[in-house]
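Asker: Build the 3D model from these lines:
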Amino acid sequence: MDAGTIGVFIPIIALMIPFFAIWIKHREKMMDRQIDSTAASSAEKAAQYASRVQELEDRVRVLERIVTDGGYNVATQIEALRDQRQVEERLESSRERAAN
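Answerer: This is a model prediction of the structure:
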């Protein structure tokens, strides 16, 4: 390169430096915004997971209470009543057939 070419590039480079600095600041702001939005969405997801975990823990507590407080016996009694009703329905249907 000769001196004339270098003489032309020096002012061009000097004029490009402020534009480059502005571009770098813009990129930094965009990265900061992206990091902030990612952190916000991560916080939202964490809150949703915590809420879901709390719901599941509540459900497990209810199930434990049902099993340990005799609620399991209630379910067994309900099934027994269903069985008894089926037997009664069969008896009624056989009585109706015999009457006809």
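
Asker: Every contact and neighbour count from this point should use C-alpha atoms.
Answerer: Noted.

Asker: count of neighbours near Arg72?
Answerer: You called it Arg, but residue 72 is Tyr. Counted with other Cα atoms under 10 Å, residues neighbouring Tyr72 total 15.

Asker: ignore the last one, Arg65
Answerer: When neighbours are defined as other Cα under 10 Å, Arg65 has 13 of them.

Asker: That one is in what secondary structure piece?
Answerer: Using DSSP states H and E, Arg65 maps to helix 3-68.

Asker: The helix or strand following that helix to helix 3-68, inter-axis angle?
Answerer: Along the chain past helix 3-68, the next helix or strand (assigned with DSSP H and E) turns out to be helix 71-99. With axes from the mean of the first three to the mean of the last three Cα atoms, to 10 degrees defining the directions, helix 71-99 sits at 60 degrees from helix 3-68.

Asker: Tell me which residues of helix 71-99 come out buried.
Answerer: Buried residues in helix 71-99, defined by neighbour count with 16 or more other Cα atoms under 10 Å: none.

Asker: I'd like the structure of this one too, to check against the first:
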Amino acid sequence: MQSSVFLAFFFIVVGLPVILGVGGNMFSRWLKHKERMSEVITRQTAEKAAQYAAHTERLEQRVRVLERIVTDRGMDLSDEIERLRRDQPEPIRLG
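Answerer: Below you'll find the predicted structure:
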């Protein structure tokens, strides 16, 4: 009986604080890791959004050019297409 009381007292005084200290440290590291992962994912998402926005802007510009070609009856169509081809920069490929 006395040894079981001693073991319970030893566990409460020594074992429990050690277990909580190690567990708290592990939990703190896990939270920092999750925070870093969240920051990386946020940065990647912002990069993708910027790429999509730039791509959308280029597509809108091309549509405006095509609309202008189709609606402008005073110019020769093939000459306008060739002129626009020479004026356009190389398209940027999204990877």
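
Asker: what TM-score comes out when they're superposed?
Answerer: After superposition, the two chains reach a TM-score (TM-score structural alignment, normalised by the length of structure 2) of 0.68; 75 aligned residues with a Cα RMSD of 2.1 Å.

Asker: Against which helices or strands is the helix holding Arg65 of structure 1 packed?
Answerer: Using 3 or more Cα pairs under 8 Å, 6 or more residues apart in numbering; DSSP states H and E, no helix or strand is in contact with helix 3-68 of structure 1.

Asker: Show me what Ala46 of structure 1 lines up with in structure 2.
Answerer: Matched by TM-score structural alignment, Ala46 of structure 1 corresponds to Ala49 in structure 2.

Asker: How far off centre is the helix holding Arg65 of structure 1?
Answerer: On the basis of Cα atoms, centre = their mean, to the nearest Å, helix 3-68 of structure 1 sits 19 Å off its chain's mean C-alpha point.

Asker: Stretch 87-100 of structure 1 now?
Answerer: Distance, centroid of stretch 87-100 of structure 1 to centroid of chain: 54 Å (Cα atoms, centre = their mean).

Asker: From Asn73 of structure 1, how far out is the counterpart of Leu66 of structure 2 in structure 1?
Answerer: Leu66 of structure 2 maps onto Leu63 of structure 1 when the alignment is built from TM-score structural alignment. Counting by Cα to Cα, to the nearest Å, the gap from Leu63 of structure 1 to Asn73 of structure 1 is 13 Å.

Asker: Likewise for Ala14 of structure 1?
Answerer: When Cα to Cα is the yardstick, Ala14 of structure 1 and Asn73 of structure 1 sit 87 Å from each other.

Asker: One more: Met16 of structure 1?
Answerer: Computed as Cα to Cα, the Met16 of structure 1 to Asn73 of structure 1 distance reads 83 Å.

Asker: How about Ser51 of structure 1?
Answerer: Applying Cα to Cα, the value for Ser51 of structure 1 to Asn73 of structure 1 is 31 Å.

Asker: same deal with Gln54 of structure 1?
Answerer: Separation of Gln54 of structure 1 from Asn73 of structure 1 (Cα to Cα) stands at 27 Å.

Asker: repeat for Ser42 of structure 1
Answerer: As judged by Cα to Cα, Ser42 of structure 1 and Asn73 of structure 1 stand 44 Å apart.

Asker: ok, now Leu15 of structure 1?
Answerer: In terms of Cα to Cα, Leu15 of structure 1 sits 86 Å off from Asn73 of structure 1.
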